[in-house]
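> What follows is a predicted protein model with its sequence.
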Amino acid sequence: MSEDRDDSQRTGATWSRRPGWARAALAALSGLIAGFCALAVAELVAAVVRPEAGPVTAVGGAVIDRTPPAVRDFAVRNFGTADKLVLQLGILILLALFAMTVGVLALRHRRLGSAAVLVFGLVGAVAAAGRPEGAPADALPSVVGAAVAVGVLYLLVGRLTPALRPSPAAGERDTETNGIFDRRGFVVAATAATVASVGAGLLGRRLTSFVQAGASASRHDLVLPVPHSAAPAVPAGADLRVRGLSSFITPNEDFYRVDTALVVPRVDAGTWQLEIHGKGVARPVTVGFHDLLRRQVIERDITLTCVSNEVGGPYIGNARWLGVRLADLLRDAGVRPPSKGGPADQIVARSVDGMTIGTPVEAVMDGRDAMLAFGMNGEPLPFEHGFPVRMVVPGLYGYVSACKWIKDIELTTFDAYDAYWVRRSWAQEAPVKTESRIDTPVRSPPRRPASCRWPGWPGPSTAASPGLRSGWTVGSGTRHGWLPRTPRTPGASGCGSGPPHPAGTPLRFAPPTEPAPPRPAIA
C-alpha cells in the first residue's frame, strides 16, 4: 500500500488514479462478483420467462447454430455427449475473464466499465430473442442481469476508490486515511453480493423445478397403452453374453444422445399438441397427446444411429419403441406420397426448441414402421430422448428423421426449404447403409470374437451361416449380433463382416494370410 501512502503525501486536491496491484486484483474480483450476480439474477428471471432464455444457454445456442460442421464433428468426436458441457464451461470461462477485465477497467473509468457490462447484456439479449423459438420477452433475463451487474460493479469499485480530499498542509502530520480504500466496506459489500447471488441462483433453480413440475408429473403418471401390434419377444440367445459385445436392446440410460439442446425441454404431455399442415394437406390436423394414445398403437424394435458415428463408435442404439404410425396420420390429413402424385416430397418436423428435421415423405409412407413414439423400452420416453413425443424412422440417419420434442409437421419440398443440418452442408437424404462392428476383436484365444450388424431399409432380418450362432428373425432396420460356435485357433480361422448376402448364401471366412491386425477392418 506504499503507493496509496505516497498519494496521501502529495499536495493539492488532485489524487493519483493509477491503481496499485492490490486494488487492481480486487477490482478484477469485483468484476467477477458482478458477473456472477448478473448470471444468477438472469437465471432467476429466466425461470419465470423461459429456462432457455438464460444468457449462457442463449449464447451457447447461438454458438452452436454458427459452428462450422468440421468444428462440430471435432467436438462430437473428442468430447462425445459431454460436448454441451464443454461448450457451457468454455462460455463461463470467457465470461469470467471478460468480467475481471471489466472490473479493472471500471477502477480507472467507471462509465466505460459500465458500458462494457451493458454490451455484454446486449449480446445475451440479442442471442436469446434471435433464437428460432425466441420471443422479445426472452431478452429480459440478460437485460435485468446486466443492470444488476452495473449496480454491483459501482458498489464494489466505489469501495476501492479513495475519497478525494485535499492533502494536509506542508509540515502537518496526516492522521487521516486519505488515499486508503475502504477495505472493510469492500469485504462487507462483496460478501453481501455473493450471498445474494447464491440465493438468487438457488431460488431460480427451485422456481424452474416448480414450473416444470407439470411436465415431470405428466410423465410419471403416464400409463402406456397395450400395443395393438406388439413386437415379437426377443429370441433366446439374442444376447450372446460375450464380454464387450453390445446387448440386443440398448438400455435407456446408455442410449446415445446427440442434439443441440443445452437445456433439455420439459413439455407437459397434457398441453402438448402436434399440427400437420402444408403442401398437399387436404385436411390440416391437430392432435393432442391423449389423441395419440387412442389410436392404433404399434411396438417395434428399431435401431437409430448418428451420421457422425465412426467405425466402432458409440452413437448407435437399438430400442423397443411404442407409438403410432406417422403414415396413418398423414393419410388422415389427405397426404399422398410423391409416388402417388403427392405434391410434397419433404416433411419438415419442428421441435419445441426450434430444431428442424427434413424427412422424405416417401420414406415415411413406403410401408416401414415410421412412427411418432411416446414409449421407449417399456417406459415413457425419457425427457432427454424427446418426451412426450418424437419421430422414429427406420433406415434413416437421425439428422433427417429423429426429431425429438416434436410439435409441428409441415409438408413441403426439398427445393423450397432446407432444414437445420442441410443449411450446414449436410445431404438432404441420408439412408443408412448396412453396417457392422466387431465389438470384441482378438488376436488369439481364449477370447471369442463377436460383432453386431445393422441393416438399413429394406434390410435382411436374419443372419445365418455355417459356424455362426445366429438365425433368429429380428425385423428389418434392427441390429443383431453373431459369434463363432467354436473358439478361434490362431492361423486356422478368421472372422469378418460385410454387406448382406442373398438368402441361403453362407458368409465365408478365409484363413488369414498374414497376422491379424489389432483391430480388424470392417467392410
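Everything's here; your move.
> CA only for contacts and neighbour counts going forward, please
Fine.
> so residue 344 sits in a strand?
No. Under the criterion used here (DSSP: H, G, I helix; E, B strand; the rest coil), residue 344 is coil, not part of a strand.
> Could you tell me how many residues sit around it?
23 (other CA atoms under 10 Å).
> Repeat that for residue 223.
Neighbours of residue 223 (other CA under 10 Å): 12.
> Then the one 10 residues further on?
By other CA under 10 Å, the residues close to residue 233 number 8.
> now swap in residue 355 and tell me
21.
> What of residue 391?
23.
> can you pull the contacts of it?
Counting by CA atoms under 8 Å, 6 or more residues apart in numbering, residue 391 touches 370-373, 401-404, 406.
> Using JSON lines, please lay out those together with secondary structure, neighbour count and distance to residue 282.
Putting those into JSON lines (DSSP: H, G, I helix; E, B strand; the rest coil; neighbours: other CA atoms under 10 Å; distance: CA to CA, whole Å) gives the following:
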{"residue": "370", "secondary structure": "coil", "neighbour count": "24", "distance to residue 282": "21"}
{"residue": "371", "secondary structure": "strand", "neighbour count": "26", "distance to residue 282": "21"}
{"residue": "372", "secondary structure": "strand", "neighbour count": "27", "distance to residue 282": "21"}
{"residue": "373", "secondary structure": "strand", "neighbour count": "28", "distance to residue 282": "24"}
{"residue": "401", "secondary structure": "coil", "neighbour count": "29", "distance to residue 282": "23"}
{"residue": "402", "secondary structure": "coil", "neighbour count": "26", "distance to residue 282": "25"}
{"residue": "403", "secondary structure": "coil", "neighbour count": "27", "distance to residue 282": "24"}
{"residue": "404", "secondary structure": "coil", "neighbour count": "29", "distance to residue 282": "26"}
{"residue": "406", "secondary structure": "strand", "neighbour count": "27", "distance to residue 282": "21"}
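> Presented hereafter is structure B, for comparison with structure A:
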Amino acid sequence: MSRGFAALAGITAAAVAIGVAEPVAVLTGPRSAPLIAVGGLVVDLVPEPLKQFAIAVFGTYDKIALLVGTALLLAAFAALLGVLAARRLWLGLVGIAAFAALGVAAALTRAGADAADALPSLVGGALGALTLWAFVAGPLQLEPWPWTPPTPAVPSTPSTPPSSAGPSSPAGSPEAAASPAGSPERAGGPPAGWEPLERSDPESRRRFLRGVGVLAGTAAVAGVGGHLLAGRRGVSAARKAVTLPAPAAPAPALPAGADLSLPQLASYVTPNSGFYRIDTALVVPQVDPASWRLRIHGRVRNPIELSFDELLARPMIERYVTLACVSNEVGGDLIGNARWLGVPLKELLDEADPEPGADQVVGRSVDGWTCGTPTALLRDGRDALLAVGMNGEPLPVAHGFPVRMVVPGLYGYVSACKWVTELELTSFADFDAYWVPRGWSAQGPIKTESRIDTPRPRNRLTAGPVTVAGVAWAQHRGIRKVEVRVDGGPWRAATLAPTVSVDTWVQWSWRWDATPGEHTLQVRATDADGVPQTPQRAPVAPDGATGWHTVKVTVR
C-alpha cells in the first residue's frame, strides 16, 4: 500500500473514532467527547506564554482556533499511524489505543467526571481500530496488481522458434507454473527484472475509496448529529422560561449624553451579543436552573445552600458595571459595560458569617474553574453581585447562566466566576485559584487605562476638524480627566461624557484641527484619586497591561 493510501486509511480511522464518540457523548456529557476532553487538557497544560499568544492573535475565537489546531494535529498523527500500520498493523493499533487512553484520562480528570465519561473515547477508539484493520488487513485492503516479466530481447537469428508460452511468460518458467495468475508478489515478491503494471488492483482501489467515502461520511453524520442532539439537551428552553424579578433597587437612569453615538466608538452599554468572552470552557456548560445549587461553605459559621428559586426570591439590585479581562492589551477590546441584576454578595457573606482569617472567597464553576476574590472587597460596600440578569434578560448561557459573579474594580480572572456553584471561604495562604499557579498575581485590581476608538490606526483623514474619541476606565475609582496629544506635543484636555457611576467606563472626545501628514495620537487618563495612567509599557501578565494607547494616522 502506498503511503498516500495508508495515510488516508489512518485519517479515516480517526474520523470514525471522533465522529462516533460524539453521539455517545450526548449520553455522558459533551465534555467527555475525546476532542473536547483532550482540548480541555491542552488548555490546562499549555505554557502560559503560548496561551496568551493565542488570545492576542485570535481574541474571542481562541477556542475555535484551539479545536481546529487540535483536529489538524490529530489528522497528522492519524496519517502517521496509517503509514505505520501499512508496515506493521500492530503499530497503528497501538497508536489508536494510546490516543483512546489519552481521551479517557483527559475526560476522567475533568471536574465532576465519573466512570461513564470514559465511554466515548473507548467506543470511538474501538471502532477506529476496527476501521484501520479493515483498510490494512481486512475486507477493504488494497490487492496488488499482477506482475509482468520483462520483455525478452529480439532474437538474433530468425531460426530460433518463439516460446509456445508467449513472449510474456517463458516456457517452463517455474514462476509461471507457481503463479498462473502472474502474481508472484503474493508468494514473496517477483523475480529479478519483473515490474508491476500498477501499484494496486483497480477494483480493490475502488473498493478502498468507496470505504473511505462511506465511513468518513458516516463519521461526519454521526459527529454533526451528536452535536445537534447535545444542543437539544442544552438549557436554552429553560433560560427562556426564567422570569426575572423586578429589582428592589433599579439601576440609575443613563444621564443624557453618556453615549456620544459616534462611528467606531464603543457604545456606552455593550450588547449581550457583542460582549467579550474569555474563559477556559471549550464547550459552554449547560446548567439547568432546576437542579442548580449554590453552596457557601468553608471557614464560615453559618453554611448556606440555595436553589435558583430561593436566590430569585431574595431582594435584588440592578447596576451598570464594566468588566475587563486581565488579558486585554493596551487599546484592546476585551472589556464591556452591561446592566446587571443580582443579589449583593455582601448580604450573603454577612449571613454566612466568615471566620477570622478567611480573607479569600473562592468562586468555583460547575466545570471546576476557580477564582480567588479578597473577602474584604466583597464586603466593603461596592456593588458586588451574584448576578442572574444581563441587560434586562436572563444571563446568556455563554456568560454564565444561570448565575455568575460580577465584582466592580477587579479583573475577571479573580472575580468573574461564571456558572458558579460554590463560594468557599478560605485564605490566600491556604489556596491558590486556577490562574495563580500559572504565574498570575493572586489579586488583580483593575488599572487605570484609556483607549482611542476613533480614528482607528492607519485611517486616512481629511485635513480640518477631526473628532478624536474613545473610552477610559478605572472601575470603582472613576476617571477624573482624559488628555490627548499629537506627535509628542503638549497634552490637551478631552471632554468627558457623563457616566452612571465610578464602576463603569466613560466616553471622551477631543476636537483636533488635523494638518496634512503622518501623525501619532496618544491618550492618557487620570483616575478620581488623582493618579495618572502610567506610560510604562508592560505586558498583560502577571496583573494587567499598562501604557499609553498610541494610534498613527495619515491626513491628506
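Happy to help now that I have it. Source: prediction; values computed, not measured.
> After superposition, what is the TM-score?
After superposition, the two chains reach a TM-score of 0.84 (TM-score structural alignment, normalised by the length of structure 1), with 476 aligned residues with a CA RMSD of 3.0 Å.
> Output the longest helix belonging to structure 2.
helix 202-232 (DSSP state H).
> which of the contacts of residue 391 of structure 1 lies closest to residue 39 of structure 1?
residue 404 (28.5 Å; CA to CA).
> Show me what that closest one aligns to in structure 2.
Residue correspondence to structure 2 (TM-score structural alignment): residue 404 of structure 1 is matched to residue 418.
> Distance check, its match against residue 279 of structure 2.
9 Å (CA to CA, to the nearest Å).
> what's the answer for residue 364 of structure 2, then?
Distance, residue 364 of structure 2 to residue 279 of structure 2, by CA to CA: 13 Å.
> if we can go back for a sec, which other helices and strands contact the longest helix of structure 2?
When contacts are defined as 3 or more CA pairs under 8 Å, 6 or more residues apart in numbering; DSSP states H and E, helix 202-232 of structure 2 sits against helix 3-28.
> Show me which positions of the helix it packs on end up buried.
Residues of helix 3-28 of structure 2 classed as buried: 5-28 (neighbour count, 16 or more other CA atoms under 10 Å).
> picking up where we left off before, of the contacts of residue 391 of structure 1, which stay in contact in structure 2?
Among these, the contacts conserved in structure 2 (both residues aligned by TM-score structural alignment, their matches' CA atoms under 8 Å) are 370-373, 401-404, 406.
> circling back: can I get the contacts of residue 391 of structure 1 in a markdown table with distance to residue 289 of structure 1?
A markdown table is the format used below for these (distance: CA to CA, whole Å):
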| residue | distance to residue 289 of structure 1 |
| --- | --- |
| 370 | 18 |
| 371 | 14 |
| 372 | 11 |
| 373 | 11 |
| 401 | 20 |
| 402 | 18 |
| 403 | 16 |
| 404 | 14 |
| 406 | 11 |
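> Just tell me what residue 347 of structure 2 corresponds to in structure 1.
Per TM-score structural alignment, residue 347 of structure 2 is aligned with residue 328.
> my guess is that match is in a helix, correct?
Yes. Per three-state DSSP, residue 328 of structure 1 lies within a helix segment.
> count of residues packed around it?
The burial count for residue 328 of structure 1: 17, using other CA under 10 Å.
> For residue 336 of structure 1, see how far away it is.
Residue 328 of structure 1 is 11 Å from residue 336 of structure 1, by CA to CA.
> same thing with residue 84 of structure 1?
Taken as CA to CA, the span from residue 84 of structure 1 to residue 336 of structure 1 is 39 Å.
> As a check, name the ranges of all strands in the stretch 251-400 of structure 1.
Using DSSP state E, counting those that start in this stretch, the strands of the stretch 251-400 of structure 1 run over 273-278, 285-288, 297-305, 316-325, 346-351, 356-360, 371-376, 379-380, 390-392.
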